[in-house]
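A.B. asks: Sequence isn't available, so here's the structure alone:
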């Protein structure tokens, strides 16, 4: 538009009017028609600028800076013009029309700008979506594709430091920063104080997440232990175990606290109760597992008193204390294997002796090769508080018994050679020791429930001890009696919480409990214990069933009862409510009567109960309408129309594979229920011989439809419903 003319006029309001006079060539290009030789003015108005477009800033720095008005530091009422970096957001004093040297100098030093330039210069990398695979820390093992974020990197480093017990100073190591810079030039160095603060922030964040998750948990079991470090500082750890909504077992450390002396039971009880109240889970604790120290027993007594005051009748003190089974097994073995103490001590010192010097271990290996012994598992040192590790030490050392004799002849300083008599004794009692080691390993599991396998393993130990008590060898016989005495000291008084867990394993159920008591006790006591267990089972079922029924919302009667029914009928309904029978225990009875699951090694207890829950909640079932005679429910209702006193109620049924006696699931509608009888207990009383109510449907539960009383139920014979 070389032939165009342009006029610029400044308006009083700060707007600039630009008049462009178009030539004939431009008019032809735009398709506009005008008289030949006439030039047309077009008006373009620009706002917020007091200068023409020809006087814009020409410096390159304005590509990275912007002008902003900020409050003056001297006088907040006055605003002053400043230049703001678009990358690091630093502010610089700037006067309109002045030099931009300071701004250009900043662009040469701006780290964020230089990092972005360096990123563009290097070869671009492929972006990977986050992987679903997770490591031991629970974090995704993928690389996010949304670019580098220093905040996220800082949080990941803090989690790495916490998970792997790294030093805070590691982030200041030269080669750590070299690796991080090489991985991503945008990485910014972090100091040890900054990463410490980040670790605390992450801890508080994860704590709030766990608190929110525990709100949806109904029952929590605690385990706790206490020990003293080599700096003579005492610590106590509190761990929570629970089943989440997906039926997966979860374990979380709630507290790792320093506990000042004295370490009495009362001090421990107060510390534990303060811990659970801080997490707001005091109403969800059902049990606590501790070892058999005397101060733990007194701590449990104080905790029972605290929880009883806090929770009242809701607290089951009878099942609260669970003794550490692995610790008891270790005590039983330690007391019973006094005859093995010399062998254990000699082998323990032998392992220490070899590990102190590589030359001794090399010499021992050469002796094994010269004797033609196959070098298999290495000699291992045991942990005295875990019998399974002691058994492993003895088992791995037995193949090298001849090599130890030869080594003792060649090394005068070696004084812990086990004798042949000791090895023969170990070979004799090895089956019994193996049973204890297997139990210890099973009880120490962390990824699966262990309460349900308690009695199966205890029965195996009891049977092995009885065989040892009648053995011909006097030493073996004495060891069996010593172990049995220690065994009865802790478990002669049964803990029914373990029996309940075994009963709730579909592989065992009541039949296994009956057989189990017969193996542990004599005939009279077994019958007594079984009867007591059944009473406890019924009592717990009634308690939880009552809590479930109370949690269901009940319909409120808003009608005038004085005119809706005759007095005699009202009195009769009151009598029905007061004499209503207890709810049928069909779920418990049918679970007991169902066939046991197979003894499969891969059986998953939690998955089995998850499937049962999903089956019970499944609503998409095939519906079949029954004949009219089956569903006629005729009740007089003054509220209803006389023509509606008799109605055909659709009854819906479906088979349920988990139930046997009450194997039909029906949906029932009853018309004409009086206002006074509009509650679950009254209907249950009237229909108790024929069905068991499962759930009230929403319209009945919330009272939105008072013309029909609708519910689902289980029945043995739908044709028998009146």
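C.D. replies: On my side now, so go ahead. The structure displayed is predicted, hence computed values, not measured ones.

A.B. asks: use CA for all of it now, contacts and neighbours both
C.D. replies: Noted.

A.B. asks: tally of neighbours for the residue lying closest to residue 426 once chain neighbours are set aside?
C.D. replies: Nearest residue to residue 426, sequence neighbours excluded (C-alpha to C-alpha, 6 or more residues apart in numbering): residue 340, at 7.3 Å. Using other C-alpha atoms under 10 Å, residue 340 has 16 neighbouring residues.

A.B. asks: So for whichever helix in the chain runs longest, what gets flagged as buried?
C.D. replies: Ordering each helix of the chain by length in residues (DSSP state H) puts helix 523-551 first. Neighbour counts over helix 523-551 (16 or more other C-alpha atoms under 10 Å) mark 526, 529-530, 533, 537, 542 as buried.

A.B. asks: Structure two is appended below for comparative analysis:
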């Protein structure tokens, strides 16, 4: 109860709680704080062993997310979580470590701490990618150090080129805050105006009377925003825009109200809301009804956002153009860093495959330049696929897959023996098999799984489509490619987990330990955080 509900350990000493327990069962002997700490550790160790066993049995590789949490004393914690797809093609995310970051802070120290945290999980041969929440330039060193510390014990796909991924929620939030910063004066005026209206019932009545006279059709309700959640500021501005005339009229009714935004201010607010609408929609796709989103859904949204920002830079409206120019640089850096891994992920979606990559790049770069960008993704997909071909299959495939390119040796796989009845045995069938092989070779060149998959027609796009169910159903048809798809679809493009607000991802105010947790020993903090996560999935 204490772990799952974040109650303080000293609840066992609180008179009200002790009285409540005593009223339910007078014979119950209440434990002390020391006993509670021991119990927490026991649960933590037991659930850790269960998770370690489960991770050892998963069929694919593991991708990681790295998050940071600060304390009221400005000390830092690092949270490390594993994301993977199990044998039933279900996506999971589990916290692995919640460690205090070394002091003083440095990229090298943090990467060493992460390496140390991973050392106890025996996943050196399973690590696939690592997703960082930050997008600042200093993390270029951070990423390099992580790669160097971990790659010595781990076989990284594509020589580590796909190893580091940036958090999509973090970049969306950072761009949203840039938009808000560009109209901070307008936001201040709107906030002060709403405060004036809400502070006195007479002001509210007057405002409602003006709205009724003007016959404003809006159903939006004026309310103050939560400054740490940018989506609430967007909704506040959106509602205020509907009532812009009322604010001006209200100012003429009260001498002590002088914060009504001007016509120019409303134009800025309208332009900002146009961009915030796009970012709000982007954030919502990272919040599925249940579970974490698979990696294939992010490419389309990132492309749309990049294209809108590019177009905004050339917009005829100077206000829109200035905002777009101010925010595009940040998102463009993310796009350049991550568009290949986003494209690889969408290529594993049978509704889109490489056709979506070709289509999107043509719109973004034009038909001539798009070809070179598409080739980069094509080469990356093929190279990654060849690495999976070079790895032995855990189960005997229906047929042997080969990729005769770049001198890569063909993989010889021993097929399971076929039991035949006496009437089916005989040299005639051997000759028949040889005939079929020769006929197939003469009729058409050999095609490996990736070619067959990409050449097949796209499947129909429906709201109910489940990409993981599709790959589960087609594992026999694509034994090698399905292993690659399993790992690619499990890449966490966003560090915000289930139940976390994507509007807060990467925000310092959202990731701060309270004073009570900050006062506990780091080992106990880790036990409480990790055990809470694991107990949610415990039988």
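C.D. replies: Right, received. Where do you want to start? All figures in this text were calculated on a predicted structure; none of them were measured in a lab.

A.B. asks: show me the residues around the alignment partner in the first structure of residue 323 of the second structure that make contact.
C.D. replies: Superposed on the first structure with TM-score structural alignment, residue 323 of the second structure falls opposite residue 479. Residues near residue 479 of the first structure by C-alpha atoms under 8 Å, 6 or more residues apart in numbering: 336-339, 468-469.

A.B. asks: which one in the first structure is aligned with residue 98 of the second structure?
C.D. replies: Alignment note: residue 98 of the second structure maps to residue 256 in the first structure; criterion TM-score structural alignment.

A.B. asks: tell me the SS of that match?
C.D. replies: Following DSSP: H, G, I helix; E, B strand; the rest coil, we place residue 256 of the first structure in the strand state.

A.B. asks: Which helix or strand contains the residue nearest the centre of the first structure?
C.D. replies: Per C-alpha atoms, centre = their mean, the C-alpha nearest to the average position across the first structure is that of residue 250, at 3.5 Å. Per DSSP states H and E, residue 250 of the first structure falls inside strand 249-258.

A.B. asks: next SSE after that strand?
C.D. replies: Per DSSP H and E, the first helix or strand lying C-terminal to strand 249-258 of the first structure is helix 265-278.

A.B. asks: So which bits of that next one are buried?
C.D. replies: Here helix 265-278 of the first structure shows 265-269, 272-273, 275-276 as buried, counting by 16+ other C-alpha under 10 Å.

A.B. asks: same thing with stretch 192-211 of the second structure?
C.D. replies: For stretch 192-211 of the second structure, a neighbour-count test (16+ other C-alpha under 10 Å) marks 192-194, 196-198, 203, 207, 210-211 as buried.

A.B. asks: and for it, what are the contacting residues?
C.D. replies: For stretch 192-211 of the second structure, the surrounding residues in contact (C-alpha under 8 Å, 6+ apart) are 222-224, 243, 246-247, 249-250, 257, 259-260.

A.B. asks: Span of it from start to end?
C.D. replies: 19 Å (C-alpha to C-alpha, to the nearest Å).

A.B. asks: hang on, the earlier thing: remind me which helix or strand the match of residue 323 of the second structure belongs to.
C.D. replies: Following DSSP H and E, one finds residue 479 of the first structure within helix 474-491.
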